[in-house]
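# pasting the sequence and the predicted model now:
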Amino acid sequence: MNQIKKLLIIGFVWPEPKSSAAGGRMMQLISIFKENGFEITFASAAQDSDFMVDLFEFGVIKKNIELNSSSFDDFVAELNPDVVLFDRFMIEEQFGWRVVEKCPKAIRVLDTEDLHCLRTARQKAFKENRIFELEDLLSEEVAKREIASILRCDVSLIISEFEMSILKDVFKINEDLLFYLPFLVDEMKEGDLLELPSFEKRNDFVFIGNFLHEPNWNTVQYLKEAIWPSIKKDFPEAVLKVYGAYPSQKVLQLHQPKNGFYIMGRAEDANEIVKNAKVVLAPIRFGAGLKGKLLEAMQCGTPSITTSVGSEAMYANLPWNGFIEDDPAEFAKKAIELYQDENLWKQSQKNGIEIINKCYQKKDYLEKLISLTNSLLIDSKSHRLHNFMGNLLQHHAFKSTMYMSKWIEAKNK
């Protein structure tokens, strides 16, 4: 009889799939490992939130842990997981050395979510009003930490093909340490569009995104200041509804019904909202990873307009399900065209289905991920032996992080 394999996920936050794409991604990973017979424990030092999922419902054990506390050492030693998945590099920095010390045989997997160094470097270039260059990454402080974390792990899950190429070409990371895993969804057929609200039954432009995420807040400001005035001028009856979890006072102050600009706050059911909207607007100016909101739009049969950063690595150069436009005046013009032209709108829907079926099929990735995990479980020794840079970093980071953490723990006492 096969022994049950144990997976420990250490979360940056508790999963909130209705609040962010990151929460949805985490639930996908949980279901993949669950379906493949893993017993899962999800641990986090984050505060519980009103919107987190009930992990118990998904057959996952929930464990509250503390930062800089040797209580984690006792917990992880007793659990003795076969695989440990770190949710973002900051979590690997915090807990990775403890896992290595107490469970040296456990396979260490990093889910990067997106490359934080790419997002940070782009944001910096944007704020300094200059064009982002790939070389910017080499001097980015976050890059040094993030790349070190990737090297210390046995494998890192990378959500974007563009980020895969950055890691291989700019940072010269061995392909054996990387696994491309985009968002995963079920196949769609053109007939599925008949189940969705028709062109005539839909109304309004919509934007949706978690406001704790800086690129989303910037996008809404950009919409309000640079794009919406042009749309409203040429299409006076236009309405834009902006949804998102955790809106700050600054966000709420943009609510201007007289101008057709509505801040709606948290979406109870994002799917329902996007399904009934006519067009998704997402003029994203900086960021990284894949945009869950744009994939969701395709699944809901809702055409979208975004920028080259928004669409990056999302569509395998197939026709977009709407338009990709970086110029604000053109963006506004194309938004009106997509909203009013039924034939163009319907063709954009079909483009979305083609992208979903070409780029995001579960069946294309599930088996490979589980097969990789199993092969690492069988022979991690050889894999690690050939990751000399990772071993080197593990050796030095172990000492520095360990002593810093032990100092904080002693200070807290």
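Okay, I see it.
# only C-alpha atoms for contact and neighbour calcs from this point on.
OK.
# going along the chain, name the strands of the stretch 151-300 of the chain.
All strands of the stretch 151-300 of the chain, identified by DSSP state E, counting those that start in this stretch, fall at 155-158, 178-180, 205-208, 240-243, 261-265, 279-282.
# dump the ones you listed to CSV, plus distance to L29 and mean neighbour count.
Converted to CSV, these look like this (distance: least, CA to CA, whole Å; neighbours: other CA atoms under 10 Å):
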stretch, distance to L29, mean neighbour count
strand 155-158, 10, 23
strand 178-180, 13, 18
strand 205-208, 23, 24
strand 240-243, 26, 23
strand 261-265, 28, 19
strand 279-282, 26, 26
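# out of those strands, flag the one nearest K368.
Among the strands of the stretch 151-300 of the chain, strand 178-180 comes nearest to K368, with 9.2 Å by CA to CA.
# contacts made by the closest one with the rest, please.
Applying CA atoms under 8 Å, 6 or more residues apart in numbering, the contact partners of strand 178-180 are 155-161, 164, 369.
# please compute how far it lies from its chain's middle.
For strand 178-180, the gap between its own C-alpha mean and the chain's C-alpha mean amounts to 15 Å (CA atoms, centre = their mean, to the nearest Å).
# find the nearest non-adjacent residue to M402, please.
Closest residue to M402 apart from its sequence neighbours, by CA to CA, 6 or more residues apart in numbering: W97 at 6.9 Å.
# for the helix or strand hosting the one you found, name the packing helices and strands.
Following DSSP states H and E, one finds W97 within helix 89-102. Applying 3 or more CA pairs under 8 Å, 6 or more residues apart in numbering; DSSP states H and E, one finds that helix 89-102 contacts helix 71-79, strand 107-111, helix 141-152, helix 388-412.
# rerun that using 7 Å as the cut-off
Under the contact definition 3 or more CA pairs under 7 Å, 6 or more residues apart in numbering; DSSP states H and E, helix 89-102 sits against helix 71-79, helix 141-152.
# tell me the helices and strands packed up against the last one.
Applying 3+ CA pairs under 7 Å, 6+ apart, we find helix 141-152 packed against helix 89-102, helix 388-412.
# looks to me like L344 is in a helix.
Yes: counting by DSSP: H, G, I helix; E, B strand; the rest coil, one finds L344 located in a helix.
# ok, and here's another one to check against it:
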Amino acid sequence: MSQLLVIGYVWPESLSTAAGSHMLSILHAFISQGWEITFASAAARNEQMDDLKSHNVTCVDIVLNSSSFDKFVEQLQPSVVLFDRFMTEEQFGWRVEKSCPQALRVLDTEDLFCLRHARQQAFKDTGLINPLLSPSLLFSELAQREVASILRCDLSLIVSEVELQLLTELFKVAPSLLQYYPLCFSPEAIAQTRPPLEDRDGFIAIGNYRHPPNWDAVRWLKEAIWPEIRLLLPGAQCRIYGAYTPPKATALHNPEQGFHIMGWASDARTVMQSARVNLAPLRFGAGLKGKLAEAMLCGTPSITTSIGAEGMAGNLSFAGAVSDCPFGIASEAVALHQDEEQWAVAQRNGYCIVRQRFDQQIHNRSLFNRITLLQGQLDDHRLQNFTGAMLRHHQHKSTQYMSQWIEVKNRLAEQLSDN
């Protein structure tokens, strides 16, 4: 039986983050193909993490900068190793290559960190949403690290077609190293019926507060957008859900203004499909937005910005409206909330997007065809990627020596403390 090793940056939390939901989707894809899966992470476990054991996934705690990982992976001998984000590949890539060189090395990018950080800095500098990014912002040290990690791997999973284009055209990454694998939903989830308009009420906003774009969106919603909505629709109510709610977010709770900070939602789909309109005023970010994909699945039209809508609809009509100014977002939101015909059209658009673009069966088939192809010609595939081989030679040597130095330093510190 084929063996997959996932090295997680964190333990997945599918009910708290889009990244966690995406990781669980990947795990289910391999499970459906009969693979044995081991999920290993150096992160601390927590109460919100998914119960991976219930999915027949073996969980292993590993240690950074320790040769104990070498023994673990050499004994496991996985067919495929999936690195959860580029920082994990930086830490463990050289160890995987040393201990099981014939394992297919796959990077799950989640989204391009370098693009998200460049947009965040551009917004801070200009106050504009989605401005043209200068080379000095895009060609950052973070971009060098992230693209280098992509080049060192045999394949990288990219969630957005916009990011695929950025990598191939701007950073000159060969398409043979990339695989489009967006947020996905099972056919069963797509086929479920959702509550009609008359059984819904109010607005919703949702997102993990540890993700900077989400906190910025909630703050902008409260300060600039919600007052406009209340002017147009007195008595309007908005419920904001999100994991890891900080005190600064709780302080925004104001029932008199119809602005309710609700905290973590144990079932995001239930609360999403109880609302008429989803508000996602994101001013920076990257990748695909899980809150928008979930809203489409739940039949809830969305109002978002050009950043939020990026990569979601492709050539299809968006499931709601897009605006980058507070009054535009507010007026579109109220129109969707009140106009039954406009709401129904937006809902149908969302269902169409989910069926045509986020069907798990379609993307799983493409992914495993690619994996099978690469496993059959892995040596030739790597010979075509000289830049990746060069980066592995130099970066892994420096990372290896640094890691080994840290391990010796930690061992000496333990010995001194024992004495």
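Cool, got the structure. All figures in this text were calculated on a predicted structure; none of them were measured in a lab.
# TM value for the aligned chains?
Scored by TM-score structural alignment, normalised by the length of the first structure, the superposition of the two chains gives a TM-score of 0.96; 408 aligned residues with a CA RMSD of 1.5 Å.
# out of the helices and strands packed on helix 141-152 of the first structure, flag the one nearest F205 of the first structure.
Smallest distance to F205 of the first structure across these (CA to CA): 35.6 Å, for helix 89-102.
# so that closest one matches what in the second structure?
Per the alignment by TM-score structural alignment, helix 89-102 of the first structure matches residues 86-99 in the second structure.
# what comes up buried for the matching stretch?
For stretch 86-99 of the second structure, a neighbour-count test (16 or more other CA atoms under 10 Å) marks 86-97, 99 as buried.
# before we move on, what about stretch 168-178 of the second structure?
Result for stretch 168-178 of the second structure [16+ other CA under 10 Å]: buried residues 173, 177-178.
# can you get me the start-to-end distance on that stretch?
With CA to CA, to the nearest Å applied, stretch 168-178 of the second structure spans 9 Å between its terminal residues.
# how far does it sit from the chain's center?
Centroid displacement of stretch 168-178 of the second structure relative to its chain, using CA atoms, centre = their mean, is 20 Å.
# not counting sequence-adjacent ones, nearest residue to M262 of the second structure?
M262 of the second structure sits nearest to Y241 (CA to CA, 6+ apart), 5.2 Å away.
# give the aligned equivalent of the one you found in the first structure.
Alignment of Y241 of the second structure against the first structure is given by TM-score structural alignment, with Y243 as its counterpart.
# ok, now which ones touch its match?
207-209, 263-267 (CA atoms under 7 Å, 6 or more residues apart in numbering).
# mind redoing it with 6 Å?
208, 264-267 (CA atoms under 6 Å, 6 or more residues apart in numbering).
# can I get those residues in TSV with distance to L193 of the first structure?
Formatted as TSV, those follow (distance: CA to CA, whole Å):
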residue	distance to L193 of the first structure
I208	21
M264	27
G265	28
R266	26
A267	23
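# and which of the residues you listed is nearest G310 of the first structure?
Set against G310 of the first structure, the nearest of the contacts of Y243 of the first structure by CA to CA is I208 (13.2 Å).
# wait, the residue nearest to M402 of the first structure touches K399, no?
No: judged on CA atoms under 6 Å, W97 of the first structure makes no contact with K399 at a distance of 8.6 Å.
# re the thing from before, now distance to T58 of the second structure too, for the buried residues of stretch 168-178 of the second structure, in TSV please.
What follows is these, written out as TSV (distance: CA to CA, whole Å):
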residue	distance to T58 of the second structure
V173	34
L177	28
L178	28
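# and which of those is nearest to L27 of the second structure?
Distance to L27 of the second structure across these (CA to CA) is lowest for L178, with 18.8 Å.
# what lines up against the closest one once you look at the first structure?
Under the alignment (TM-score structural alignment), L178 of the second structure maps onto L178 of the first structure.
# separation between that match and K62 of the first structure?
Going from L178 of the first structure to K62 of the first structure by CA to CA gives 28 Å.
# try V170 of the first structure
Taking CA to CA as the measure, V170 of the first structure falls 38 Å from K62 of the first structure.
# same check, this time on P247 of the first structure
P247 of the first structure sits at a distance of 28 Å from K62 of the first structure (criterion: CA to CA).
# do the same with Y360 of the first structure
Where K62 of the first structure is concerned, Y360 of the first structure sits at a distance of 29 Å (CA to CA).
# of the two, which one has the most company?
Counting neighbours by other CA atoms under 10 Å for Y360 of the first structure and for K62 shows that Y360 has the greater number, 20 against 16.
# what's the closest non-adjacent residue to the aligned residue in the second structure for that one?
In the second structure, Y360 of the first structure lines up with F358, judged by TM-score structural alignment. Distances taken as CA to CA, 6+ apart place C184 nearest to F358 of the second structure, at 4.6 Å, with adjacent residues excluded.
# so who does that neighbour touch?
Going by CA under 6 Å, 6+ apart, C184 of the second structure touches 358-360.
# what about these, which are in helices?
Of the positions in those, Q360 sit in helices, assigned by DSSP state H.
# for M49 of the second structure, state which of the contacts of C184 of the second structure is nearest.
Nearest to M49 of the second structure among these: Q360, at 22.3 Å, using CA to CA.
# okay, now that closest one: neighbour count?
Q360 of the second structure: 23 neighbours (other CA under 10 Å).
# my guess is it contacts F185. True?
Yes: the pair Q360 of the second structure / F185 is scored as a contact, 5.2 Å apart, by CA under 6 Å.
# contacts for stretch 161-173 of the first structure?
Residues from elsewhere that reach stretch 161-173 of the first structure, judged by CA under 6 Å, 6+ apart: A313.
# cool, and stretch 80-96 of the first structure?
Contacts to stretch 80-96 of the first structure, defined as CA under 6 Å, 6+ apart, come from residues 6-12, 106-112, 146, 149.
# and for stretch 46-53 of the second structure?
The contact list for stretch 46-53 of the second structure (CA under 6 Å, 6+ apart) reads 11-13.
# how about the helices in the stretch 101-250 of the first structure?
If DSSP state H, counting those that start in this stretch is used as the criterion, the helices of the stretch 101-250 of the first structure fall at 116-127, 141-152, 161-165, 214-222, 228-234, 249-252.
# turn those into TSV, including mean neighbour count and distance to R202 of the first structure.
Below are the helices of the stretch 101-250 of the first structure laid out as TSV (neighbours: other CA atoms under 10 Å; distance: least, CA to CA, whole Å):
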stretch	mean neighbour count	distance to R202 of the first structure
helix 116-127	19	34
helix 141-152	20	43
helix 161-165	17	34
helix 214-222	18	22
helix 228-234	17	18
helix 249-252	12	25
